[in-house]
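S.K.: Build the 3D model from these lines:
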Amino acid sequence: MQPPLALSIGDPAGVGPELAAAAWALSDAEGLPPFFVVGSARVVEEAARRRGITVPVCTVKTPDEVADCFAGSLPVLDLADLPYTPGEPDDAGAELALNALATATGLVRSGAASALVTGPIAKSRLARVGFTHPGQTEFVAEACGIAPENAVMMLAGPSLRVVPITVHVSLRSVPDLLTADLIRSRAAITAAALARDYGIARPRLAVAGLNPHAGEDGRMGSEDMAVVAPAIAALRDAGIDAFGPLPPDTMFHAEAREGYDVAICMYHDQALIPLKALDFDAGVNVTLGLPIVRTSPDHGTAFGIAGTGTARVGPTIAALRMAGQCAARRATA
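M.R.: So this is what the prediction gives:
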């Protein structure tokens, strides 16, 4: 048996605690691998009660104890005895979220846990307690000794996988940030990860153009000819099955999706709009290029609905399932 998955609680005032409990309640039906929450047993218990589900909680001191109790209760590595205050984030909760993230990452790096699944955080709150990273991805990358630019975000669902080359930047700045080397590097990391963690021996990478009609031979912008096409040529020279640049508006219908394993997109919304339109309840944020497996549900803290029982558990289940599958492939490689 591989070690259990580590699920960091995220901000305890958000939807993370109740979704962790709800995922455990459905773990048998969904065929999820054993996992444990790194956070607060009290918060998880009260979140489950508020959601109206019966979730016995057992506290564990090490991941080795998870296998003995997972069938009958949700294991929690208890870091803090905090009250459950859904929708009311505070500094104590942010400190717990940061501690949980650091602890869970360390357990996965040490091999005590097989993969990391991160609950949603509030970056502005974490900044108040000393968090200096743009997000959890950069934190985990640094903890693993990986430069942030070599940690690649992929969004994956049953219908589509997408990688945005530029992520949380303004649309105005995208053309200046795109370089052939950036596209080539992130696409190459993606191809290697699909082979290693998803069992796709020769991944097919469909590369989107930046401009309408992929620039139409320079009539609608020069970036596709000057930047994107050379990156694709370099990838092909390296033996990677990459093709494009493709007109972005014709890449995502059902027939087109059958022709590739991942869409390499130039900016955030170009990638995430089709992914969320097709796989809104099953999209998973995966960090590629790390020595560990890391996934996350593709949503935020949702403070406005925390504690109401209306948050959808599908993305958390999908993140746990994908983490388990990727970890199992690495274990048998």
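S.K.: Please count neighbours and contacts with C-alpha atoms only from this point.
M.R.: OK.
S.K.: Just the helices from the stretch 151-300 of the chain, written as ranges.
M.R.: 174-177, 180-198, 223, 229-237, 254-257, 268-279 (DSSP state H, counting those that start in this stretch).
S.K.: Make TSV out of these and add mean neighbour count.
M.R.: Listed next are the helices of the stretch 151-300 of the chain as TSV, based on neighbours: other C-alpha atoms under 10 Å:
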stretch	mean neighbour count
helix 174-177	13
helix 180-198	20
helix 223	21
helix 229-237	19
helix 254-257	12
helix 268-279	18
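S.K.: out of those helices, nearest to residue 136?
M.R.: With respect to residue 136, and counting by C-alpha to C-alpha, the nearest of those is helix 268-279 at 17.0 Å.
S.K.: I'd like the structure of this one too, to check against the first:
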Amino acid sequence: MTLPLALTQGDPSGIGPELTLKAHAARDAAALPPFFAVADPAHLARVAQALGLDVPIVETVPAGAEKVFARALPVVPLGVPVRGDFGAPQAEDAPATVRSIELAVERVVDGAARAVVTNPIAKSVLYAAGFAHPGHTEFLGELAARHYGGTYRPVMMLWAEELAVVPITIHIPLAEAPRRLTRALIVETGEIVARDLTRRFHLTRPRLAFSGLNPHAGEDGALGREEIDVIAPALADLRARGIDAVGPLPADTMFHSAARATYDVALCPTHDQALIPIKTLAFDRGVNVTLGLPFVRTSPDHGTAFDIAGKGVADPTSLIEAIKLAARMTA
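M.R.: This next block holds a predicted model:
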């Protein structure tokens, strides 16, 4: 595909604008595909000037992005003003942050872009402005339903070359995880992951490895029965549907190099079981991928980093990897 990628602005007071500028500056060295930013050109110009980044900015439409990408950062304007003070997020910028996401998705829907790559947002800032969704991912699910019809359950996968992981329960208190971890949730998550690894990553028969919830995967019930009563029956359901699903396995022995060679993705009952190993192995290179959507969305695996915004020290590696992966998934 030759269509460009649509890159959202993220929270304009965070490091997203800096990362966008640095990614464009690294386009040749990193062999990046063409992309355009959905942002305020004047704000990006201010950021470039403040940080001493020599990145020309050209306001354009998506169809013109590839023509200018080699010499300048193409920016499709939001039509919404952006303040974007470094490290000082403002609720008044929330409409622009939301509009950037909406427009990026719309450009994929109308065939002007091949995928969406999102810069980090701050949910608390959006909540203060009346944002009604739990987070970025849920909003993308709503946009998918808006444009494509039907309902979608987005699934978060963290990906690096050496490991891909999926947390089955995500941003909930740890004490709630056993109650939320149902047979139906495990089966639904496994089906979405298997389908998108086939469709987006071109794996003929993806290998899914599931960890247990309890230490030593429950020790045959001595340390908890979730593996016996919930996880194992769910994996039997997945196998009955033709999905290669193994487990439940002890989480503490799943992530050394020899174990990782036996599966394509690890699915874990809790957030930290999944994210600790990938952030240990690939902290600067991990990519957040949303499965279960009718379009491709990737994102850097980090937040807005308001504490370093405007200091010129933000590392664009994760965003660069997110751009590369979005292109790979739509090749």
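S.K.: What TM-score do the two superposed chains give?
M.R.: The TM-score (TM-score structural alignment, normalised by the length of the second structure) is 0.96; 326 aligned residues with a C-alpha RMSD of 1.2 Å.
S.K.: For residue 124 of the first structure, which of the helices of the stretch 151-300 of the first structure is the nearest?
M.R.: Ranking the helices of the stretch 151-300 of the first structure by proximity to residue 124 of the first structure (C-alpha to C-alpha) places helix 268-279 first, at 20.4 Å.
S.K.: Can you tell me the SS state at residue 133 of the second structure?
M.R.: coil (DSSP: H, G, I helix; E, B strand; the rest coil).
S.K.: which residue lies farthest from the center of the second structure?
M.R.: No residue in the second structure has its C-alpha farther from the mean C-alpha position than residue 222, which lies at 36.9 Å (C-alpha atoms, centre = their mean).
S.K.: sorry, back to before: would you turn the helices of the stretch 151-300 of the first structure into JSON lines with distance to residue 295 of the first structure?
M.R.: JSON lines is the format used below for these (distance: least, C-alpha to C-alpha, whole Å):
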{"stretch": "helix 174-177", "distance to residue 295 of the first structure": "26"}
{"stretch": "helix 180-198", "distance to residue 295 of the first structure": "12"}
{"stretch": "helix 223", "distance to residue 295 of the first structure": "32"}
{"stretch": "helix 229-237", "distance to residue 295 of the first structure": "26"}
{"stretch": "helix 254-257", "distance to residue 295 of the first structure": "23"}
{"stretch": "helix 268-279", "distance to residue 295 of the first structure": "16"}
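S.K.: looking at those helices, which is closest to residue 66 of the first structure?
M.R.: helix 180-198 (24.2 Å).
S.K.: That closest one vs the second structure, mean deviation?
M.R.: Helix 180-198 of the first structure differs from its equivalent in the second structure by a mean of 0.7 Å after superposition (mean C-alpha distance after the TM-score superposition for the first structure).
S.K.: okay, and that helix goes to which residues in the second structure?
M.R.: Per the alignment by TM-score structural alignment, helix 180-198 of the first structure matches residues 183-201 in the second structure.
S.K.: Just tell me what residue 325 of the first structure corresponds to in the second structure.
M.R.: When the second structure is aligned by TM-score structural alignment, the residue opposite residue 325 of the first structure is residue 328.
S.K.: Surely residue 225 of the second structure is in contact with residue 218?
M.R.: Yes: taking contact to mean C-alpha atoms under 8 Å, the distance of 6.4 Å between residue 225 of the second structure and residue 218 places them in contact.
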